[in-house]
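Asks: structure, please.
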Amino acid sequence: MNTSTTHHQRIAKMLFSTVYPLYLAKIEKKGRSKVELNQVIEWLTGFDPNKVQNLINEKVTFEVFFRQATLNPSANLITGVICGYRVEEIEDTLTQQVRYLDKLVDELAKGRKMEKILRGL
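Replies: Down below sits the predicted model:
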């Protein structure tokens, strides 16, 4: 993976409020719902839909978003390739967490069953 400081800073400074609608459009195009997207986000971060909306309204960066999150202890079970890189091999913690979320959204869009996405609950 591109491990440059610039790359990690760019990800850290991205606004969650900019990316969330892209996630939503991606999954809705494939027949999934906002409720399911929020369920995936809540599983990974501990944020309920109201908290997610507050973070969107506050225009927080991914850095702030994940600093406030309580990452699911099973997040390390998220494996596979996202954007051409193996999620489990990403060394920068924040970049890995963002890619965890990307991977879960991809799985949702691909029609994977929710129990599999949430790693067996």
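Asks: C-alpha only now, for contacts and for neighbours.
Replies: Fine.
Asks: show me the helices in this protein, by range?
Replies: 5-13, 16-29, 34-45, 49-58, 62-68, 93-109, 114-117 (DSSP state H).
Asks: could I get those as a markdown table with mean neighbour count and distance to residue 78?
Replies: Below are those laid out as a markdown table (neighbours: other Cα atoms under 10 Å; distance: least, Cα to Cα, whole Å):
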| stretch | mean neighbour count | distance to residue 78 |
| --- | --- | --- |
| helix 5-13 | 13 | 19 |
| helix 16-29 | 16 | 18 |
| helix 34-45 | 18 | 10 |
| helix 49-58 | 15 | 21 |
| helix 62-68 | 17 | 16 |
| helix 93-109 | 19 | 6 |
| helix 114-117 | 14 | 9 |
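Asks: so can I have TSV of these showing distance to residue 80?
Replies: Listed next are those as TSV, based on distance: least, Cα to Cα, whole Å:
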stretch	distance to residue 80
helix 5-13	19
helix 16-29	18
helix 34-45	16
helix 49-58	26
helix 62-68	21
helix 93-109	8
helix 114-117	12
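Asks: to check against the first, give me the structure of this:
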Amino acid sequence: MPNTTPAHDEKIAVLTFASVYPHYVTKVVKKGRTLTELHEVIEWLTGFNEQKLEELIEEKISFKTFFERAKLNPNAPLIKGMICGYRIEDIETPLTQQVRYLDKLVDELAKGRKMDKILRTS
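Replies: Have a look, this model is predicted:
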């Protein structure tokens, strides 16, 4: 599978977190998971609590800024597998990989995976 392209990476970098967040909410709630669980997963990955997320959504920051401000969980590299046609561990652009980490966690939550499995511990 080819790696991401510069155009693909740029498209992801300029996307706003605020534009994608409602899709995360819809995806997990539709599958019977809660907003609290979604926030727990996002906080595990980024360090952003619910109040901070609301501020970042209000600010309409890009994913680039979102992940620049995040304190990425040291266990994030344990997130592996396929998402959107890309193998996460093979993505070379750090920002694109970080966004795909988040996508993968949301996916696992929506698929009913147990929280202790989603929130990887070493």
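Asks: related to what we said a few turns ago, tell me which of the helices of the first structure lies nearest to residue 79 of the first structure.
Replies: helix 93-109 (8.2 Å; Cα to Cα).
Asks: just how off-centre is the closest one within its chain?
Replies: Helix 93-109 of the first structure sits 4 Å away from the centroid of its parent chain (Cα atoms, centre = their mean, to the nearest Å).
Asks: what's the answer for stretch 87-103 of the first structure, then?
Replies: 9 Å.
Asks: now tell me what touches it from outside.
Replies: 1, 3, 8, 11-12, 41, 44, 62-63, 66, 75-76, 78-82 (Cα atoms under 8 Å, 6 or more residues apart in numbering).
Asks: hang on, the earlier thing: closest one to residue 86 of the first structure among the helices of the first structure?
Replies: helix 93-109 (9.4 Å).
Asks: for that closest one, give me the average deviation versus the second structure.
Replies: Taken over the aligned residues, the distance from helix 93-109 of the first structure to the second structure averages 0.1 Å (mean Cα distance after the TM-score superposition for the first structure).
Asks: okay, angle between that helix and helix 16-29 too, please.
Replies: Helix 93-109 of the first structure runs at 20 degrees relative to helix 16-29, counting by axes from the mean of the first three to the mean of the last three Cα atoms, to 10 degrees.
Asks: residue range for helix 93-109 of the first structure in the second structure?
Replies: Helix 93-109 of the first structure corresponds to residues 94-110 in the second structure, going by TM-score structural alignment.
Asks: the one in the first structure that sits across from residue 45 of the second structure in the alignment and residue 121 of the first structure: what is the separation?
Replies: Taking TM-score structural alignment, the alignment pairs residue 45 of the second structure with residue 44 from the first structure. Using Cα to Cα, to the nearest Å, residue 44 of the first structure is found at 11 Å from residue 121 of the first structure.
Asks: also residue 96 of the first structure?
Replies: For residue 96 of the first structure, the distance to residue 121 of the first structure - Cα to Cα - is 21 Å.
Asks: and the spatially most central residue of the first structure, how far from residue 40 of the first structure?
Replies: Among the residues of the first structure, residue 101 comes closest to the average C-alpha position under Cα atoms, centre = their mean, at 1.7 Å. Using Cα to Cα, we find residue 101 of the first structure at a distance of 8 Å from residue 40 of the first structure.
Asks: and for residue 111 of the first structure?
Replies: According to Cα to Cα, residue 111 of the first structure and residue 40 of the first structure sit 13 Å apart.
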